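K.L.:
Whatever this is, show me its structure:
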Amino acid sequence: MAVVRVRQHVNPLANKYKIPANTPEWKKVYAQPNLPLHLDIGCARGRFLLQMAQLEPNWNFLGLEIREPLVVDANRLCSELDLTNLHYLFCNVNNSLVPILSSLGTETLQRVTIQFPDPWFKNRHAKRRVVQPELVTELADYLAVGGVVFVQSDQKFIAVEMCDRFSEHPAFEKMGTEEWLAENPLPVSTEREIGTINKGEPVYRALFVKR
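P.N.:
Just a heads-up that it's a prediction; the model follows:
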């Protein structure tokens, strides 16, 4: 099978990503659409959610990714494993999050993960970073009270920026007294997290709860 080359960096502000995604019919996607939903923003190859969906069958899982070939491959693998609580969606989260979340049942969204997002190192590219104030507000509008947002990065300045954005919003409260979580609170680690730890490098993690 031919290997599909996928761009590492995708500019979400480019014209080709300005059209919002078509929202699927959730009753055709999930066997039980009303289960609590875990949303993974920037799911890449989707292997993290693939493991989570098998470990937690009483949750639904939705991965959002801007690189379409990764989504196609992830959904193919999901179908082969006959997982009815997992789906991946090709979209630009900057303009598709509200239509997606508004089409789901109220109080459905209960957990969000944003893990190792593209750091876009240059200041002039800061608007391309996924965690913008608008995204935080949209999550605050749709996340159930008591729901959580877990963020992590191997770039401290990105982790600090993400934490600042969530801390500045009155709907979110950072959990724990330490600056960074020593351990991942979830039962599955991403490939990037495992690779970073194996190299002996730090991972900056934080957990927020919706008031």
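
K.L.:
CA only for contacts and neighbour counts going forward, please
P.N.:
Will do.

K.L.:
Tell me the secondary structure of the closest residue to Val149 other than its chain neighbours, please.
P.N.:
Nearest residue to Val149 in three dimensions, chain neighbours excluded: Val112, at 4.6 Å (Cα to Cα, 6 or more residues apart in numbering). Put simply, Val112 is strand when judged by DSSP: H, G, I helix; E, B strand; the rest coil.

K.L.:
surely Val112 meets Val148?
P.N.:
Yes: in this structure, Val112 is within contact of Val148 by Cα atoms under 8 Å, at 6.3 Å.

K.L.:
all helices in the protein, in order from the N-terminus.
P.N.:
Assigned by DSSP state H, the helices in the chain fall at 26-29, 47-55, 68-80, 93-102, 133-142, 156-168, 191-198.

K.L.:
any chance of these in CSV, plus mean neighbour count?
P.N.:
Below are those laid out as CSV (neighbours: other Cα atoms under 10 Å):
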stretch, mean neighbour count
helix 26-29, 13
helix 47-55, 18
helix 68-80, 17
helix 93-102, 18
helix 133-142, 17
helix 156-168, 18
helix 191-198, 13
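
K.L.:
please give me the structure for this one as well, since I'd like to look at both together:
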Amino acid sequence: MRIGVITFPGSLDDRDARRAVRAAGAEDVALWHGDHDLAGVDALVLPGGFSYGDYLRCGAIASLSPIMSEVVDAANNGMPVLGICNGFQMLTEAGLLPGGLIRNDHGAFIRRDQRLRVENTGTAWTNGFEAEQEIVIPLKNGEGEYVASAETIERLEGEGRVVFRYVAVNPNGSINDIAGVTNERGNVVGLMPHPEHATEPGFGPDTTAAMRSGVDGLTFFTSAIAALQAA
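P.N.:
I've put the predicted structure just below:
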């Protein structure tokens, strides 16, 4: 399987995402925001960072990059697409996911190992988890408060399209503790925490077993591979 990771000006976690793809057993493919070519990949990751310096709104300029027209077409045709942090912001700005992300309610950048509850295991990126499983994924953002209209929130909740919720602490004021959502089809997922930073022992969050041993993020990428193999 070939999973593409798109680099935008200001991307910070593209190499981490590519390393996570390799750790899961797939081939990582570097893609460039200015191209109109997905290089025949089977899935896509839009990584975290500060694309275009977060001018206008986070992800707004990146959502208009040349390659995003291909991303939108691929997503609408069923390709698995994962947006992480800044990538989540891009997906909302591009209209692939509902809602939007605004400045954290406390007005400060936050970095923490965040507990999440898996609410939806029916997506291309979460099929390897168990329902209501709690995982720990690093979080780092200044504009991570998820917002949407009351009607949109009611629809997301009613349709089971909230994929992750913050547990114990809501780090940014997101409505209903929402940490990640999916589209109707379940192939596009966006979340603020960074699963690519929890894929290798020695580099992830602390666990009761050992420091930096958390690898809950690896399941995102193995789930995508399983979804592609089952298709």
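
K.L.:
Tell me how the two chains score on TM-score.
P.N.:
The TM-score (TM-score structural alignment, normalised by the length of structure 1) is 0.39; 120 aligned residues with a Cα RMSD of 4.5 Å.

K.L.:
follow-up on the earlier one: dump the helices of structure 1 into TSV; add distance to Asp40 of structure 1 as well.
P.N.:
Below are the helices of structure 1 laid out as TSV (distance: least, Cα to Cα, whole Å):
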stretch	distance to Asp40 of structure 1
helix 26-29	16
helix 47-55	8
helix 68-80	13
helix 93-102	11
helix 133-142	12
helix 156-168	15
helix 191-198	14
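
K.L.:
Nearest to Ile41 of structure 1 among the ones you listed would be which one?
P.N.:
helix 93-102 (7.5 Å; Cα to Cα).

K.L.:
quick check: angle from the closest one to helix 133-142?
P.N.:
Orientation check (axes from the mean of the first three to the mean of the last three Cα atoms, to 10 degrees): helix 93-102 of structure 1 against helix 133-142 gives 10 degrees.

K.L.:
tally of neighbours for the residue nearest to Lys156 of structure 1 when sequence neighbours are not counted?
P.N.:
Closest residue to Lys156 of structure 1 apart from its sequence neighbours, by Cα to Cα, 6+ apart: Tyr204 at 6.3 Å. The tally of other residues near Tyr204 of structure 1 (other Cα atoms under 10 Å) stands at 21.

K.L.:
Quick check, Tyr204 of structure 1 in contact with Phe157.
P.N.:
No: with contact defined as Cα under 8 Å, Tyr204 of structure 1 does not reach Phe157; the gap is 9.5 Å.

K.L.:
that older thread, how much space between the residue nearest to Lys156 of structure 1 and Val29 of structure 1?
P.N.:
34 Å (Cα to Cα, to the nearest Å).

K.L.:
Same check on Arg165 of structure 1?
P.N.:
For Arg165 of structure 1, the distance to Val29 of structure 1 - Cα to Cα - is 32 Å.

K.L.:
that older thread, overlap of the contact sets of Tyr204 and Phe157 of structure 1?
P.N.:
Common contacts of Tyr204 of structure 1 and Phe157 (Cα atoms under 8 Å, 6 or more residues apart in numbering): none found.
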